[in-house]
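1. got a structure for you, letters missing:
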């Protein structure tokens, strides 16, 4: 019969004390780590270490990066945690070129300002120079051009700002594939129809339409001209109904011959 080993309480006390000491040390190390971590965060937040080092502006074409940064009031002395994104967005949005703006904080030191500008829908001609006009009706008088590059239509004879704004609002709804087909747009109001417009197209056709619901009605233009023979030219009507009216070339030729005789 085996004998059980009896351990006295005197032998166990040192081991218990050692285990408790190790546990207390681990707990102390844990609390000290938390303390120094919080202290480091406080130092970071209150020191130049958390100042902005990079301000990135994206999506701007008509307004310069320097202008955006100046309006935002952000500098390299600004603490990245103290920026008021809503206030910055409201300040930048006051620029008539800007449709929307988003301010993004990218840790550790970068602030990104993402702009969406109103699209250019055409050009206005003034004293021999050309100026882009946006979808909200704003003319960019600071973007003076000596010539057009054909990437948007020339808008002419709009002497009433309200009708011009309505026209540009319709143009911004057009897909680029149709907008790029338009060469010139003339406002041709009559007593019966103040919204009447005439469009000269890059493919040689003329469009007779109205400003009201122009974007919707203009959607039929590609399908109409695609059904016409290449040598046929005339006027595409997109007012009350959509139809094609061919030029009376034979009658015009006879009139010219009679004048020569």
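-> Yes, it's here. Bear in mind the structure is a predicted one, so any value in this text is a computation, not a measurement. Numbers count the residues shown, from 1 in each chain.
2. contacts and neighbour counts: CA atoms only from here.
-> OK.
3. kindly provide the distance from residue 149 to residue 97.
-> Relative to residue 97, residue 149 is positioned 21 Å away (C-alpha to C-alpha, to the nearest Å).
4. when those two are compared, which one has more neighbours?
-> Set side by side, residue 149 and residue 97 show more neighbours around residue 97, with 26 against 8, by other C-alpha atoms under 10 Å.
5. quick one: residues contacting that one.
-> 62-63, 117-118, 134, 138 (C-alpha atoms under 8 Å, 6 or more residues apart in numbering).
6. drop anything exposed from those.
-> For the contacts of residue 97, a burial check counting by 16 or more other C-alpha atoms under 10 Å picks out 62, 117-118, 134, 138.
7. mind putting the contacts of residue 97 into TSV with secondary structure and distance to residue 50?
-> Output for these, formatted as TSV (DSSP: H, G, I helix; E, B strand; the rest coil; distance: C-alpha to C-alpha, whole Å):
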residue	secondary structure	distance to residue 50
62	coil	32
63	coil	29
117	strand	31
118	coil	34
134	strand	39
138	coil	39
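8. of these, closest to residue 42?
-> residue 63 (37.8 Å; C-alpha to C-alpha).
9. give me the nearest residue to the closest one, chain neighbours excluded.
-> residue 97 (7.3 Å; C-alpha to C-alpha, 6 or more residues apart in numbering).
10. sorry, back to before: could I get the contacts of residue 97 as CSV with distance to residue 78?
-> Output for these, formatted as CSV (distance: C-alpha to C-alpha, whole Å):
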residue, distance to residue 78
62, 26
63, 23
117, 26
118, 30
134, 34
138, 33
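11. next one for the comparison:
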């Protein structure tokens, strides 16, 4: 009985001891792993340290980039402000293009763009300057201002050319291509307009049409008279410098006069070129006028 009981106790003690031994072994293994990590800390902490290093440099770089942008922004603004108030922003060179009848001086006077004026003010007011230039000189139809350098501008002009001369109330006026009138200059080689004194609307429409005619043809006109008839209430009689006379309609004369050089070249003697309806010609005295 004693022996059996002892065996049972030993068996119980052994079965009870085995789990504790395994637990001890597990604890020992865990301690060895911890000791190994303590002896070689770089193996476990390398990635964390590397990430922290990257974050540090990224923050430094982005903050430096922001500072650089702010410096460039404020620095550029300061330089611009200094340029605006300095003599370096005053105009020294003006180039005028597109003018035929107007001189560069006349364009500068009309636009009020002159050396010594601040270039930034001219550029900011360029649209208003175009309108004021037309008011100051009706021959200036429009202008376009472009800055070509720190102290240089380019003015491109579109003109309202003078298409003739008209006498109204014993005073001579230049007739512009847009139908406006201005006090005439002392140039007697211009086209003279006759019979328009009480027909300003017809004069304006005629001037607009003549403004469409090529200069080489327009320069060959000596005078234009408004001579309406019952059959042709819009008839113009145009006296050419080559001795011919042209009949035309004031609503279509700008287009029809383009045929005149070709017709005149076929005429053996001076005569009449009728452009009112169609286009044909005849010599003086050979047709019942």
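-> Thanks, I have it. Here the structure is a predicted model, which means the values were calculated and not measured.
12. TM-score for the pair, please.
-> Laid over one another, the chains give 0.67 as their TM-score (TM-score structural alignment, normalised by the length of the first structure), with 216 aligned residues with a C-alpha RMSD of 3.6 Å.
13. can you match the contacts of residue 97 of the first structure up with the second structure and say which hold?
-> Retained in the second structure by both residues aligned by TM-score structural alignment, their matches' C-alpha atoms under 8 Å are the following of the contacts of residue 97 of the first structure: 117-118, 134.
14. can you lay out those as a markdown table showing distance to residue 84 of the first structure?
-> Listed next are those as a markdown table, based on distance: C-alpha to C-alpha, whole Å:
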| residue | distance to residue 84 of the first structure |
| --- | --- |
| 117 | 22 |
| 118 | 24 |
| 134 | 29 |
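15. what residues of stretch 267-275 of the second structure count as buried?
-> 271-275.
16. now the lengthiest strand in the second structure: which residue numbers in the first structure?
-> For the second structure, the strand reaching the highest residue count under DSSP state E is reported as strand 140-149. With TM-score structural alignment applied, strand 140-149 of the second structure matches the range 98-107 in the first structure.
17. which residue ranges of the stretch 101-250 of the first structure form strands?
-> All strands of the stretch 101-250 of the first structure, identified by DSSP state E, counting those that start in this stretch, fall at 110-117, 120-126, 129-134, 154-156, 182-187, 196-201, 206-210, 234-238, 242-246.
18. which residues are contacting the longest one?
-> Right, the one you point to is strand 110-117 of the first structure. Against strand 110-117 of the first structure from outside (C-alpha under 8 Å, 6+ apart): 52-62, 80, 97-106.
19. check the fit of that strand onto the second structure and give the mean distance.
-> With mean C-alpha distance after the TM-score superposition for the first structure, strand 110-117 of the first structure departs from the second structure by a mean of 2.6 Å once superposed.
20. next, the angle from that strand to strand 129-134.
-> With axes from the mean of the first three to the mean of the last three C-alpha atoms, to 10 degrees applied, the angle from strand 110-117 of the first structure to strand 129-134 works out at 110 degrees.
21. picking that back up, how big's the offset between the longest strand of the second structure and the first structure?
-> Mean deviation for strand 140-149 of the second structure: 1.7 Å (mean C-alpha distance after the TM-score superposition for the first structure).
22. which strands or helices does that strand pack on?
-> Applying 3 or more C-alpha pairs under 8 Å, 6 or more residues apart in numbering; DSSP states H and E, one finds that strand 140-149 of the second structure contacts helix 119-124, helix 126-136, strand 152-159.
23. mind listing what the closest residue to residue 125 of the first structure other than its chain neighbours touches?
-> Nearest residue to residue 125 of the first structure in three dimensions, chain neighbours excluded: residue 131, at 6.4 Å (C-alpha to C-alpha, 6+ apart). Residue 131 of the first structure makes contact with 123-125, 139-145, according to C-alpha under 8 Å, 6+ apart.
24. now rank the residues you listed by neighbours and give me the top one.
-> Among the contacts of residue 131 of the first structure, the one with the most neighbours (other C-alpha under 10 Å) is residue 123, at 24 neighbours.
25. alignment lookup: it to the second structure.
-> Using TM-score structural alignment, residue 123 of the first structure lines up with residue 165 in the second structure.
26. would you check that its match makes contact with residue 175?
-> Yes. Using C-alpha atoms under 8 Å, residue 165 of the second structure is in contact with residue 175, at 5.6 Å.
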